[in-house]
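Participant: missing the sequence, but the structure's below:
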């Protein structure tokens, strides 16, 4: 696909996915959603990618939905709106379940669906001057498609407030609610130790740990859940990387995946 609204760059073990419509504050429409879906598939299949960084060009991370796209939605019937919403839902699900760990770097405004993108990433880091808003009810809509991810990140109590009031909230408030993990005045400097930590870990274990977190989330602590965790730790213990990691630890040497 020829990307118009995003950039995708692979650098050694890291893939950088960048929103690139600064002239409209990186607002997204059906074209950008399609490009992001295509790029995420490419990242998942990339042979050397170990981490994906989601970022944006310009003053703002993303203002949310593009005005012209929203205008076109108003002219569509129910079935056409179902299809549109389905594509946005597919994007959130694809980002949320990407096999690689994901880091969002958030500056300026992150409104509407952009809050969903942040919530779908494994790690979210906000600039200290960033601000957030679940703005949908201001224009008679609701943050439906992103709500499962936002509520999981922020918790139901906090999400209900911001979904109902559509008030802007600061990076500090986003941190307090759990939407972002850290706040900084230098996103690039904050990124480096995270990349180092993730790349130093077993690639197979990181993928398995992410899958475990997704599968166990909000599941009851019952025999099925216990059996799942028992089977997964047993499987990874006897895997190639599991064996290598244990032997390296016992022999006090560097594991093979950290070499080269």
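Facilitator: Received it, and whenever you're ready, just let me know what you need. Everything numeric here is computed off the predicted structure, so don't read it as measured data. Numbers count the residues shown, from 1 in each chain.

Participant: rest of the way, CA atoms for contacts and neighbours
Facilitator: Fine.

Participant: Show me what the longest helix belonging to the chain is packed against.
Facilitator: Determined from DSSP state H, the single longest helix within the chain is helix 78-96. If you count contacts as 3 or more Cα pairs under 8 Å, 6 or more residues apart in numbering; DSSP states H and E, helix 78-96 packs onto helix 30-45, helix 113-120.

Participant: Following element in sequence after the longest one, please.
Facilitator: Past helix 30-45, further along toward the C-terminus, the next helix or strand under DSSP states H and E is strand 51-56.

Participant: okay, pairing it with this:
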């Protein structure tokens, strides 16, 4: 089996690619572990100025892998690792993002997508709630817009994701949009970048400190519920869940 994370480097910027296209880059236990290891390597390497988190295939991340879901504690640790990494983390999205994938975006410092991307918090449609991913999402997103997206599970476009605060920007050519961002990071002092990131993420980390235990327990409880079993079974079988009217 090939590694679920690809890695390349160009002028001090390491690009980590979610590379499990067979599962639409869903957050499996193995992908979460591999991404955490790659991020740790980047954080230890003094030659890494910034990290770009991107993907292969047409989906950035389909959310949790329902056949091999990660332990909620491991997902919390991964999201916090992105927030705390002493390097800016920039999400580059050219495909679709669902559920837990939006947690990855919210944990990143800067997130840019193509105009072809789509987004949805689909948890409620399979009997779950966006519990763990709320740790980075809630401090950074507009509450009124988020209520609509959390409660309906409906798909929304990149312009709405920018307005909601889940994206920094969207563009027809995502690489053209990212070029000045990466150039700015390359021209900045590594020590100053780390300290500036601390200022920007303080509120997000307060949410982790306050709510992580409660939301991890909620996630575990919902995953083992009868509604979640029905919702996930219905999703895997390509049918409506029993509660759909």
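Facilitator: Thanks, I have the structure now. Note that this is a predicted model, so its numbers are computed, not measured.

Participant: about what we covered before: just the buried residues of the longest helix of the first structure, please?
Facilitator: By neighbour count on 16 or more other Cα atoms under 10 Å, the buried set for helix 78-96 of the first structure is 84-85, 87-89, 91-96.

Participant: matching residues in the second structure for the helix or strand following it?
Facilitator: Using DSSP H and E, the helix or strand that follows helix 78-96 of the first structure in sequence is strand 102-106. Aligning strand 102-106 of the first structure against the second structure (TM-score structural alignment) gives residues 89-93.

Participant: Stretch 231-249 of the first structure too?
Facilitator: Aligned by TM-score structural alignment, stretch 231-249 of the first structure corresponds to no residues of the second structure.

Participant: For the second structure, just list every one of the strands.
Facilitator: Assigned strands in the second structure, in chain order: 5-10, 13-18, 50-55, 59-61, 89-93, 96-98, 110-114, 119-120, 169-171 (criterion: DSSP state E).

Participant: Can you say which of these is packed in most?
Facilitator: Burial of the strands of the second structure is given as mean neighbour count (mean count of other Cα atoms under 10 Å); strand 59-61 ranks first at a mean of 30.

Participant: Measure how far stretch 196-203 of the second structure is from the centre of its chain, please.
Facilitator: 18 Å (Cα atoms, centre = their mean, to the nearest Å).

Participant: Which positions within that stretch qualify as buried?
Facilitator: Across stretch 196-203 of the second structure, burial judged by 16+ other Cα under 10 Å covers 197-198, 201.

Participant: for stretch 193-211 of the first structure, same thing?
Facilitator: Buried residues in stretch 193-211 of the first structure (16+ other Cα under 10 Å): 195, 198-199, 202-206, 208-210.

Participant: which residue numbers in the second structure go with it?
Facilitator: Going by TM-score structural alignment: stretch 193-211 of the first structure matches residues 180-198.

Participant: now swap in stretch 137-147 of the first structure and tell me
Facilitator: Counting by TM-score structural alignment, stretch 137-147 of the first structure sits on residues 124-134 of the second structure.

Participant: what distance separates that stretch from the centre of its chain?
Facilitator: With Cα atoms, centre = their mean, you get 14 Å for stretch 124-134 of the second structure.

Participant: Counting neighbours, what do you get for residue 116 of the second structure?
Facilitator: Neighbour count of residue 116 of the second structure, defined by other Cα atoms under 10 Å: 16.

Participant: now the residue nearest in space to the middle of the first structure: how far from residue 11 of the first structure?
Facilitator: Central residue of the first structure (Cα atoms, centre = their mean): residue 121, 1.9 Å from the mean position. The span separating residue 121 of the first structure from residue 11 of the first structure equals 19 Å under the rule Cα to Cα, to the nearest Å.

Participant: Then residue 30 of the first structure?
Facilitator: Residue 30 of the first structure is 28 Å from residue 11 of the first structure, by Cα to Cα.

Participant: so what corresponds to residue 107 of the second structure in the first structure?
Facilitator: Checking TM-score structural alignment: residue 107 of the second structure goes with residue 120.
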